[in-house]
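Visitor: sharing a sequence plus its predicted fold:
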Amino acid sequence: MTDALALYLHWPFCAAKCPYCDFNSHVAPPPDEDRWAAAFELEIARHRALVGPRDLTSVFFGGGTPSLMSPRLVARILRAADRAWGIGEGTEITLEANPTSSEAGRFRGYRDAGVNRLSIGVQSLRDPDLRRLGRLHSAAEALRTIEIASRSFDRTSFDLIYARQDQTPEAWRIELEQALSLNPSHLALYQLTIEAGTAFGARFDAGKLPGLPGDDRAADLWHLTQEVTQAHGLPAYEISNHARPGAESRHNLTYWRGGDWAGIGPGAHGRLTLDGRRIATETPLAPGEWLHAAEAGRATVHLPEDEPAEILLMMGLRLREGVDLARYDALGGPPLACLPELIGDGLLRREGDRLSLTDEGRPLLNAILSRLLA
């Protein structure tokens, strides 16, 4: 694991804050891109000095809204990553984008800068639900953006949120079938989660989010999602991510498989193996604070990774392929006393050292992890 490295770059700015979003994103005037580029360059160089030469398997521009960055800024950051570790033909370079016409106009520039995979935050193909979700685009803009992206990039993905207010299984099936008719190679399909500290969280607490599905309806929607995507050749390779074979997100697989990644930008986290020890890194959340800290050479804090075996189990069980128990044991993981019971209940499957969820266990991941790690 230690010779491979993924690079995560966080761009924290958004045109608007979505009411369901608990990511580190901020609405602010356009930043000084040259100053931000220089800060990213400094942090990339510092990480190169820390970890040494590595095989750079992926680069991911996340946010926030990275498609608010100019192609010139993206190109400058990628040149810094290339100087540090080398970007090869097999390096996956993903940029998250929103489907507004102004952002879609930059797609060719991102491709020319080196981006080879686009992840589009569509969230819904229904205008009333887009308004409820606080999105700035229409369904027609989303469809047009997906078409433009497919002409510029060999690999594209887009996100949809389901278990929305007043959404029926029949309505979700029709919408999902429409999404799949666009012939995507990758889909990220997330159940709407009400997070504390968000606008939706406050509305929910005040009883102002009517029509959200209960547990049974949410389970029906999850099973329907698996059925429809499987039938179209995009099975779930992770709890919420679906892909045609070979089109899985290589960057996200690094997280789920417990690999090494450098996290650069406001609020970015990383995991690195240094001298045989796992190190967690973290950075300041506030954009201005991170920028000043990066310029002063103190943007990244290094800490011993807390409970690496448990994290490996939590992340690895999200994958259909499961987790390597030999590696879990090597990291000092505590005994999994209830493992035989969960296997006997048909929720987990063990084949040699490989532990994975069964189809019956996949929608119950959180409850299973609570029992395993109790």
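Guide: Sure thing, it's come through.
Visitor: make it CA atoms for all contacts and neighbour counts henceforth
Guide: Fine.
Visitor: hmm, residue 234 is touching residue 242, no?
Guide: Yes - with contact defined as Cα atoms under 8 Å, residue 234 reaches residue 242; the gap is 5.3 Å.
Visitor: what residues do the two have in common as contacts?
Guide: 186-187 (Cα atoms under 8 Å, 6 or more residues apart in numbering).
Visitor: find the nearest non-adjacent residue to residue 331, please.
Guide: Distances taken as Cα to Cα, 6 or more residues apart in numbering put residue 309 closest to residue 331, at 5.2 Å, once the chain neighbours are dropped.
Visitor: is it true that the one you found touches residue 324?
Guide: No - counting by Cα under 8 Å, residue 309 stays clear of residue 324, with 10.5 Å between them.
Visitor: check which helix or strand covers the residue nearest the centre of the chain.
Guide: Nearest to the geometric centre of the chain sits residue 252, at 6.3 Å (Cα atoms, centre = their mean). Assigning secondary structure by DSSP states H and E places residue 252 in helix 250-256.
Visitor: against which helices or strands is that helix packed?
Guide: Here helix 250-256 is seen to pack against strand 55-63, helix 308-316 when contacts are counted using 3 or more Cα pairs under 8 Å, 6 or more residues apart in numbering; DSSP states H and E.
Visitor: what helices and strands are in contact with the following helix or strand past the first one?
Guide: Going down the chain from strand 55-63, the next helix or strand is helix 71-85, by DSSP H and E. Packed against helix 71-85 by the contact rule (3+ Cα pairs under 8 Å, 6+ apart) you find helix 33-51, helix 107-113.
Visitor: quick one, strands of the stretch 251-374 of the chain?
Guide: Under the criterion DSSP state E, counting those that start in this stretch, strands of the stretch 251-374 of the chain are mapped to 261-264, 270-274, 277-282, 301-304, 323-324, 348-351, 354-357.
Visitor: out of the ones you listed, which is closest to residue 331?
Guide: strand 277-282 (9.7 Å; Cα to Cα).
Visitor: quick one: the closest one to chain centroid distance?
Guide: 19 Å (Cα atoms, centre = their mean, to the nearest Å).
Visitor: related to what we said a few turns ago, turn the helices and strands packed on helix 71-85 into a markdown table, columns for distance to residue 27.
Guide: Below are the helices and strands packed on helix 71-85 laid out as a markdown table (distance: least, Cα to Cα, whole Å):
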| stretch | distance to residue 27 |
| --- | --- |
| helix 33-51 | 16 |
| helix 107-113 | 22 |
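Visitor: show residues contacting the helix holding residue 252.
Guide: 6, 57-60, 92, 260-261, 312, 315-316, 318-319.
Visitor: tell me which two of these sit farthest apart.
Guide: Greatest spatial distance among those (Cα to Cα): 92 and 312, at 22.9 Å.
Visitor: any buried residues in stretch 363-374, and which?
Guide: 363, 365, 368, 372 (16 or more other Cα atoms under 10 Å).
Visitor: got the contact list for the last one?
Guide: The reference is to residue 372. Neighbouring residues of residue 372 by Cα under 8 Å, 6+ apart: 336-339.
Visitor: ok, structure two:
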Amino acid sequence: AERHWGFAEGVEITLEANPSSVEAARFADLAAAGVNRVSLGLQALDDETLGFLGRAHDVDEGLAALDTAQRAFARVSFDLIYARPGQTPDMWEGELRRALSFGAEHLSLYQLTIEPGTRFATLAAQGKLPPVDPDDGAALFELTRAIATDAGLPAYEVSNHARPGAESRHNLSYWRYDDYLGVGPGAHGRRLARATQRHRKPENFLSAVRRNGHGMVEENDLAPAERAAEALLMGLRLDEGVDLARIARRTGVDRLVDDAAAKRLEALGFVERSGDALRVTPAGMLLLDSILAELVAV
């Protein structure tokens, strides 16, 4: 990549890794090759939960990988999943405070969601995985934000927390709806008003490269309204919100939000609008999906 395009000063090169001893053994070599940031999928800090989540590592192996990562890379992030079955606020607070004690500059903190076609969906359908009560989920969300903020890692996106200046730059590019190039297996891209997708399986990707000179499986033009909607849906996840004028300039779409809905939501304290700047408040983040459905006019 550096040979073809060159790197900007202070470029961020992120590796997403499983916290296993096998992957951790490669961290020093990856750092020497130029990787300067790693994101680890720890997901939980107790073995019973890791087993429930279907993870191959245990807590000791995960924390050993975290220690190796912190010695190898300049910047380290890891993720945790909360609002798990049987998890009380006190249990989550203890786990989160322990996680913060490791000194990572960035944490991704996600509520457990049940996606169609997954093992969790099957368990839920069988009554073996009761959904989290919405009020309990909201309380855990607010607790998460308060504890992380007090520790110096405020939320800059719905589920992502970082020390100021340590935000994930590549994720910010997605959320700010900048152009980005998707290159490897399974990669998606948004560039020059086009959406691209590469073959997901590495073997299919490599076969396509040999056959066609590229691994593209799909490339489509994005209509202005589609780009505008994507920019709003992504950007309003950020604490900073969106610049409506910027989106209008980039897409050619002028009517981006329902003004009546915006005024109603602002009166309720769920959004803030100042000129072309629009953001969802912390109180609104609890209801983000519903707010977006009302607010977005494209």
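Guide: Done, it's in. Since we're looking at a predicted model, the values are computed, not measured.
Visitor: and the TM-score between these chains?
Guide: Once superposed, the chains reach a TM-score of 0.93 (TM-score structural alignment, normalised by the length of the second structure), with 289 aligned residues with a Cα RMSD of 1.4 Å.
Visitor: assign the equivalent of residue 157 of the first structure over in the second structure to helix, strand or coil.
Guide: Counting by TM-score structural alignment, residue 157 of the first structure lines up with residue 77 in the second structure. Of the three states, residue 77 of the second structure takes strand according to DSSP: H, G, I helix; E, B strand; the rest coil.
Visitor: can you get me a residue count around residue 77 of the second structure?
Guide: Applying other Cα atoms under 10 Å, we find 26 residues neighbouring residue 77 of the second structure.
Visitor: now do the one 10 residues further on
Guide: Counted by other Cα under 10 Å, the residues lying close to residue 87 of the second structure total 14.
Visitor: against residue 240 of the first structure, how distant is the aligned residue in the first structure for it?
Guide: Using TM-score structural alignment, the partner of residue 87 of the second structure in the first structure is residue 167. Residue 167 of the first structure is 18 Å from residue 240 of the first structure, where distance means Cα to Cα, to the nearest Å.
Visitor: now swap in residue 77 of the first structure and tell me
Guide: 29 Å.
Visitor: and for residue 112 of the first structure?
Guide: From residue 112 of the first structure to residue 240 of the first structure the distance is 30 Å (Cα to Cα).
Visitor: got it, and residue 46 of the first structure?
Guide: To residue 240 of the first structure, residue 46 of the first structure is 34 Å away according to Cα to Cα.
Visitor: nearest residue to residue 360 of the first structure other than its sequence neighbours?
Guide: residue 347 (5.7 Å).
Visitor: aligned partner of that neighbour in the second structure?
Guide: Checking TM-score structural alignment: residue 347 of the first structure goes with residue 270.
Visitor: cool, and residue 317 of the first structure?
Guide: With TM-score structural alignment as the criterion, residue 317 of the first structure pairs with residue 236.
Visitor: equivalent analysis for residue 116 of the first structure, please.
Guide: Using TM-score structural alignment, residue 116 of the first structure pairs with residue 36 in the second structure.
Visitor: so who does that match touch?
Guide: 12-14, 73-75.
Visitor: buried members of those residues into ChimeraX, please.
Guide: To isolate the buried members of the contacts of residue 36 of the second structure in ChimeraX, using 16+ other Cα under 10 Å:
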select :12,14,73,75
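Visitor: next step: the contacts of residue 36 of the second structure restricted to strands.
Guide: 14, 75 (DSSP state E).
Visitor: ok, the contacts of residue 36 of the second structure in the first structure, which still hold?
Guide: For those, the aligned pairs still in contact in the first structure (both residues aligned by TM-score structural alignment, their matches' Cα atoms under 8 Å) are 12-14, 73-75.
Visitor: so which of those comes closest to residue 125 of the second structure?
Guide: Distances from residue 125 of the second structure to those, taken by Cα to Cα, are shortest for residue 14, at 37.0 Å.
Visitor: how about the closest one, what's its match in the first structure?
Guide: Per TM-score structural alignment, residue 14 of the second structure is aligned with residue 94.
Visitor: please enumerate the strands of the stretch 51-200 of the second structure.
Guide: 75-82, 106-111, 160-162, 188-191, 194-198.
Visitor: residues in contact with the last one: which ones?
Guide: What that stands for is strand 194-198 of the second structure. 182-190, 205, 215-222.
Visitor: at 10 Å what do you get?
Guide: Outside of strand 194-198 of the second structure, the residues within contact range by Cα atoms under 10 Å, 6 or more residues apart in numbering are 179-190, 204-205, 208, 214-223, 227.
Visitor: ditto for the third one
Guide: Taking Cα under 10 Å, 6+ apart as the criterion, the residues outside strand 160-162 of the second structure that touch it are 77, 79, 104-110, 144-145, 148-149, 151-156, 167-168, 171, 237-238.
Visitor: and stretch 239-246 of the first structure, which stretch of the second structure?
Guide: Going by TM-score structural alignment: stretch 239-246 of the first structure matches residues 158-165.
Visitor: which parts of the matching stretch are buried?
Guide: 158-163.
Visitor: check stretch 208-222 of the second structure too.
Guide: 208, 214-216, 222.
Visitor: and of those, the nearest to residue 64 of the second structure?
Guide: Nearest member of those to residue 64 of the second structure, counting by Cα to Cα, is residue 215, at 35.9 Å.
Visitor: aligned partner of the closest one in the first structure?
Guide: By TM-score structural alignment, residue 215 of the second structure lines up with residue 299.
Visitor: find the nearest non-adjacent residue to its match, please.
Guide: residue 293 (4.6 Å).
Visitor: I'd assumed residue 284 was in contact with the one you found.
Guide: Yes - Residue 293 of the first structure lies in contact with residue 284 (Cα atoms under 10 Å); the separation is 8.1 Å.
Visitor: can I get the buried residues of stretch 363-374 of the first structure in TSV including distance to residue 205 of the first structure?
Guide: As requested, these are exported to TSV (distance: Cα to Cα, whole Å):
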residue	distance to residue 205 of the first structure
363	25
365	26
368	27
372	31
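Visitor: tell me which of the residues you listed fall in helices.
Guide: Counted as lying in helices by DSSP state H, out of these, are 365, 368, 372.
Visitor: so which of the residues you listed is the closest to residue 352 of the first structure?
Guide: residue 372 (18.2 Å).
Visitor: need the counterpart of that closest one in the second structure.
Guide: Using TM-score structural alignment, the partner of residue 372 of the first structure in the second structure is residue 295.
Visitor: likewise residue 75 of the first structure?
Guide: Per TM-score structural alignment, there is no equivalent position to residue 75 of the first structure in the second structure.
Visitor: skipping its backbone neighbours, what lies nearest residue 75 of the first structure in space?
Guide: residue 113 (4.5 Å).
Visitor: could you measure from the match of residue 215 of the second structure over to residue 349 of the first structure?
Guide: 42 Å.
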